[in-house]
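[1] Structure for this input, please:
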Amino acid sequence: MKNLEINAKLQIAKPRNEVFDAIIDPEKMSNYFISPGADKMEEGKSVIWGFPEFPDMKIDVKILKLKIPELIIFEWEGSKDRDLEVKIELEERPNNQTLVKLTEGKMEPNEEGITWLGRNTEGWANFLACMKAYLEFGINLREGGFDFMKKPE
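    The predicted structure is shown next:
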């Protein structure tokens, strides 16, 4: 049986350089994915991502490769105690459109792997939808979307 890998794609009606910048620039990314305060992604460096809905969650993201404006590769703890590689490819499409292709993995096809596959596939699909809404319409879809998961005060 093959190892599990996440694959998600979405086309965004913005030029590739603008989409690339929205991913590596934390000021822009904080409008659709992470909490404010992270450093800009730079090849060979690490940044810490926090998430507005989960103030105790901090994730170390190691940037392995940046190829402006077409490729971002980083490693993070994609599953508990497992560093996984995430690859984001930006493909230029006609009429200033960009196809964002994202892969993460790989994990064994066992209970842990299947749990990771479901959770992170949902997360990356949400990431892409939120980025599209922000870049095309200036909307933060994520805001309030995960309030049901917060610990009661």
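[2] When you work out contacts or count neighbours from here on, use the C-alpha atoms and nothing else.
    Noted.
[3] Tell me where this protein has helices.
    For the chain, the helices defined by DSSP state H occupy 16-24, 26-29, 111-137.
[4] Take the ones you listed and lay them out in JSON lines including distance to Asn95 and mean neighbour count.
    JSON lines is the format used below for the helices of the chain (distance: least, Cα to Cα, whole Å; neighbours: other Cα atoms under 10 Å):
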{"stretch": "helix 16-24", "distance to Asn95": "11", "mean neighbour count": "19"}
{"stretch": "helix 26-29", "distance to Asn95": "23", "mean neighbour count": "20"}
{"stretch": "helix 111-137", "distance to Asn95": "14", "mean neighbour count": "17"}
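[5] Between those, which one is closest to Ile73.
    helix 16-24 (10.9 Å; Cα to Cα).
[6] this one as well, want them side by side:
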Amino acid sequence: MDLKFTVSARIARPVADVFEAVADPAILSEYFTTGGAKGRLETGATVLWEFADFPGAFPVDVVEVVPNEKIVLRWEAGDGREDHEAGTWERGGYQTTVTMTFKPLDGDTRTLVEISEEGWRETEGGLQASYGNCMGWSQMLAAMKAWVEHRINLRAGMYK
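    Model prediction:
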């Protein structure tokens, strides 16, 4: 079994605006990285993402960026052992690959965003981690839509 998934959403803004909402750490910090983001997503960079519900900063390796089209990231895989109440999470010792694509729709008045992640080990821990990240990326898309379209932060106070 190959552990991977793809989630998607349509956002009522031009592709350049939606792409910047991910690439620009100041905007990303408004709706997704509840502890903040440091570093712009550019090919070859390593940036830091922090989340209130998980302790410490996550280094994110930026593999490829094609402006307004695609972002490819690699980051530490969780092995499925997390405790939201205690705020603990054990790293898996390997990385997964996240690919985000941005496609203009309706004459560039809307954008289709697709996020795929793959590369977990075929273990119970890998399976659980993939489920958790699928939920997380789905929530990220909903939060991005609310922020980019209406400046509403869906994640504020949601986790801690």
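[7] Would you pull the TM-score for this pair?
    The TM-score (TM-score structural alignment, normalised by the length of the first structure) is 0.89; 145 aligned residues with a Cα RMSD of 1.4 Å.
[8] Provide the contact partners of stretch 40-49 of the first structure at residue level.
    The contact list for stretch 40-49 of the first structure (Cα atoms under 8 Å, 6 or more residues apart in numbering) reads 24-26, 34-35, 38-39, 58-66.
[9] redo that, cut-off 6 Å
    When contacts are defined by Cα atoms under 6 Å, 6 or more residues apart in numbering, stretch 40-49 of the first structure is touched by residues 24-26, 38-39, 58-66.
[10] tell me which residues in that stretch are buried?
    The neighbour-count check on stretch 40-49 of the first structure (16 or more other Cα atoms under 10 Å) flags Lys40, Met41, Glu42, Ser46, Val47, Ile48, Trp49 as buried.
[11] picking up where we left off before, out of the helices of the first structure, which comes closest to Asn3 of the first structure?
    Closest approach to Asn3 of the first structure among these (Cα to Cα): helix 111-137, 8.6 Å.
[12] Narrow the contacts of stretch 40-49 of the first structure to those that are buried.
    By neighbour count, with 16+ other Cα under 10 Å, the contacts of stretch 40-49 of the first structure hold Ile24, Pro26, Ala38, Val61, Lys62, Ile63, Leu64, Lys65, Leu66 as buried.
[13] which outside residues touch the longest strand seen in the first structure?
    Secondary structure of the first structure per DSSP state E: the longest strand is strand 54-67. Outside strand 54-67 of the first structure, the residues that touch it by Cα under 6 Å, 6+ apart are 43-50, 72-76.
[14] The helices of the first structure into a markdown table, with extra columns for distance to Lys9 of the first structure?
    Formatted as a markdown table, the helices of the first structure follow (distance: least, Cα to Cα, whole Å):
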| stretch | distance to Lys9 of the first structure |
| --- | --- |
| helix 16-24 | 13 |
| helix 26-29 | 18 |
| helix 111-137 | 8 |
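[15] and the contacts of strand 54-67 of the first structure as TSV, adding distance to Glu104 of the first structure?
    Shown next, in TSV, are those (distance: Cα to Cα, whole Å):
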residue	distance to Glu104 of the first structure
Glu43	18
Gly44	19
Lys45	19
Ser46	18
Val47	18
Ile48	18
Trp49	17
Gly50	19
Ile72	12
Ile73	10
Phe74	10
Glu75	9
Trp76	10
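[16] Run the chain-centre distance for stretch 54-62 of the second structure.
    11 Å (Cα atoms, centre = their mean, to the nearest Å).
[17] Please apply the same query to stretch 118-130 of the first structure.
    8 Å.
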